[in-house]
Every structure is written in structure tokens, then in C-alpha cells.
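> the sequence isn't on hand, but the structure is:
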């Protein structure tokens, strides 16, 4: 037990020394205006680099990520049908898919899926 504690202290000490050395060596001595500005083919930018983007793209991305994760959760449900009670498996699967359909209906009802507007 004492040897594990001793080895972990040595590892902690070495890692803290490496982090301290890296932070000391990585400090920049000067700030260059060209390196701090956004890159645009070597020329000064014509407009602000913080342009607003369409909120529709963001919402579609969030909807895609949510349904992508849900597909990853549905796939193991198919695999565990052999090892579980059929009634509980069916009940859980139906509730999960029902929640997905309610979420999809809510997104559709709120107009998040309409591109034309």
C-alpha cells in the first residue's frame, strides 16, 4: 500500500513539473497584430469576423444531433431482446419511441422543420 502511494506521489510530482515547464516555455513574448487578427489570405479583413449566422442552421444541427444520439440508443434495444422479458422490452421500447414521436411532433408544430419561411 505504501509503495502505491509513493509511486502515485512521484507520478503527480513529475506531471506537475512537466505542466509547469510547459506553461513557462509556451508564453509568448510579444503580441503580433497580424497573428491576432483573423486570417483572410494575407489581407486585412473587409468586415468583422464575427458575422451572425442563421438560427435555422443551428436549430437543424441540434435536431440532427438529438435524433442521431437517439438512434444510437435504439440500436442496443434490438440486441437485448433475447436477454430480457418480452413484456418489459416492449413497454420500454414503445415508451422510448413514443417520446421520440412526441418530440418530433413538437418540433413540427413549432415550425422548426419549415425551411420556406
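That came in fine, so what should we check first? The shown structure was predicted, so the numbers you read here are calculated from the model rather than taken from an experiment.

> only C-alpha atoms for contact and neighbour calcs from this point on.
OK.

> could you pull out the strands in this protein for me?
Read by DSSP state E, the chain holds no strands at all.

> can you map out the helices along it?
Assigned by DSSP state H, the helices in the chain fall at 2-25, 33-36, 55-79, 86-109.

> out of the ones you listed, nearest to residue 48?
helix 33-36 (13.6 Å; C-alpha to C-alpha).

> distance between that closest one and the chain's centre?
29 Å (C-alpha atoms, centre = their mean, to the nearest Å).

> quick one on the thing from earlier: between the helices of the chain, which one is nearest to residue 44?
Of the helices of the chain, nearest to residue 44 by C-alpha to C-alpha is helix 33-36, at 8.5 Å.

> count of neighbours near residue 112?
14 (other C-alpha atoms under 10 Å).

> ok, the most centrally placed residue in the chain to residue 71 distance?
Against the mean C-alpha coordinate of the chain, by C-alpha atoms, centre = their mean, the closest residue is residue 65 at 9.0 Å. Separation of residue 65 from residue 71 (C-alpha to C-alpha, to the nearest Å): 10 Å.

> let's bring in a second model and compare:
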């Protein structure tokens, strides 16, 4: 058992050593190994202007996406539980969504022409 352990340890060490010799990077490949973040140069200033509208729309999309996943199983629940309680729950949930959408509309979060 000890012999198998030492053989596997030596084989692992040998493969790591061979890999380090084979994969040596040339100095000309320095550009390939530099970090690349969404088209921005990471060595320049990190304080570039970012549109807050994109962030707000992404958050609104995320909220409504989660709400859709909560609405999807409701038709299946109609067959398993009391119809009136499920309908009340569904209408209550959708009314909260509509009130939230009207509030976002009133606040101007959905306007792109500013």
C-alpha cells in the first residue's frame, strides 16, 4: 500500500514538472496573459462613467423574473387546493406586482428618453 502511494506521488510530481516545462510562456505572449475585463483596460482608471439606467433596468428585470417564477406554479395549485383561496392569492400577488409597476412608472424608472 505504501509503495502504491509513493508511485502515485512520484507520477503526480513528474507530470506537474513536465507540464511546467512544456507550458513556459514567452515574453511575447504577455498580452495573452494579461487580464481582460469586458473590453476595459484594467490598467487605466477604475472610475469610468456607467449608466445607472442599465443597472435599474437589470434590477427591475430581476425582480419581475423572480415574480414570474412564483406565478408559474399557480395553475397547478388550482387542481390541488381550494379554488377560491388560490384565486385570492393569485389576484393579491398580481395586484402587488401592478402597484409596483405603476410606482416604477410614476417615478420615471422606465423612461429612456432623459
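Happy to help now that I have it. Nothing here was measured: the structure is a model prediction, and the numbers come from that model.

> aligned partner of residue 95 of structure 2 in structure 1?
Aligned counterpart of residue 95 of structure 2 in structure 1: residue 98 (TM-score structural alignment).

> also residue 66 of structure 2?
Taking TM-score structural alignment, the alignment pairs residue 66 of structure 2 with residue 69 from structure 1.

> what's the burial count for its match?
As a measure of burial, residue 69 of structure 1 has 10 neighbours, counting by other C-alpha under 10 Å.

> could you do residue 39 of structure 1 as well?
Counted with other C-alpha under 10 Å, residues neighbouring residue 39 of structure 1 total 12.

> tell me who's in contact with it.
The contact partners of residue 39 of structure 1, taken as C-alpha atoms under 8 Å, 6 or more residues apart in numbering, are residue 45.

> that one and residue 98 of structure 1: what is the separation?
48 Å.

> what does residue 12 of structure 1 give?
Counting by C-alpha to C-alpha, the gap from residue 12 of structure 1 to residue 98 of structure 1 is 49 Å.

> and stretch 2-15 of structure 2, which residues are buried?
Within stretch 2-15 of structure 2, no residue is scored as buried using 16 or more other C-alpha atoms under 10 Å.

> touching that stretch from outside, list them.
Under C-alpha under 8 Å, 6+ apart, the answer for stretch 2-15 of structure 2 is an empty list.

> then stretch 52-71 of structure 2?
90, 109-110, 112.

> what range does stretch 12-25 of structure 2 cover in structure 1?
So stretch 12-25 of structure 2 sits over no part of structure 1, by TM-score structural alignment.

> show me the contacts for the residue mapped onto residue 46 of structure 2 from structure 1.
The equivalent of residue 46 of structure 2 in structure 1 is residue 49 (alignment by TM-score structural alignment). Counting by C-alpha under 8 Å, 6+ apart, residue 49 of structure 1 touches residue 38.

> mind redoing it with 10 Å?
37-40 (C-alpha atoms under 10 Å, 6 or more residues apart in numbering).

> cool, and residue 103 of structure 1?
Counting by C-alpha under 10 Å, 6+ apart, residue 103 of structure 1 has contacts 63, 67, 97, 109.

> identify, from these, the entry nearest to residue 87 of structure 1.
residue 97 (15.4 Å).

> the closest one: how many residues sit nearby?
13.

> how near is it to residue 25 of structure 1?
Taken as C-alpha to C-alpha, the span from residue 97 of structure 1 to residue 25 of structure 1 is 54 Å.
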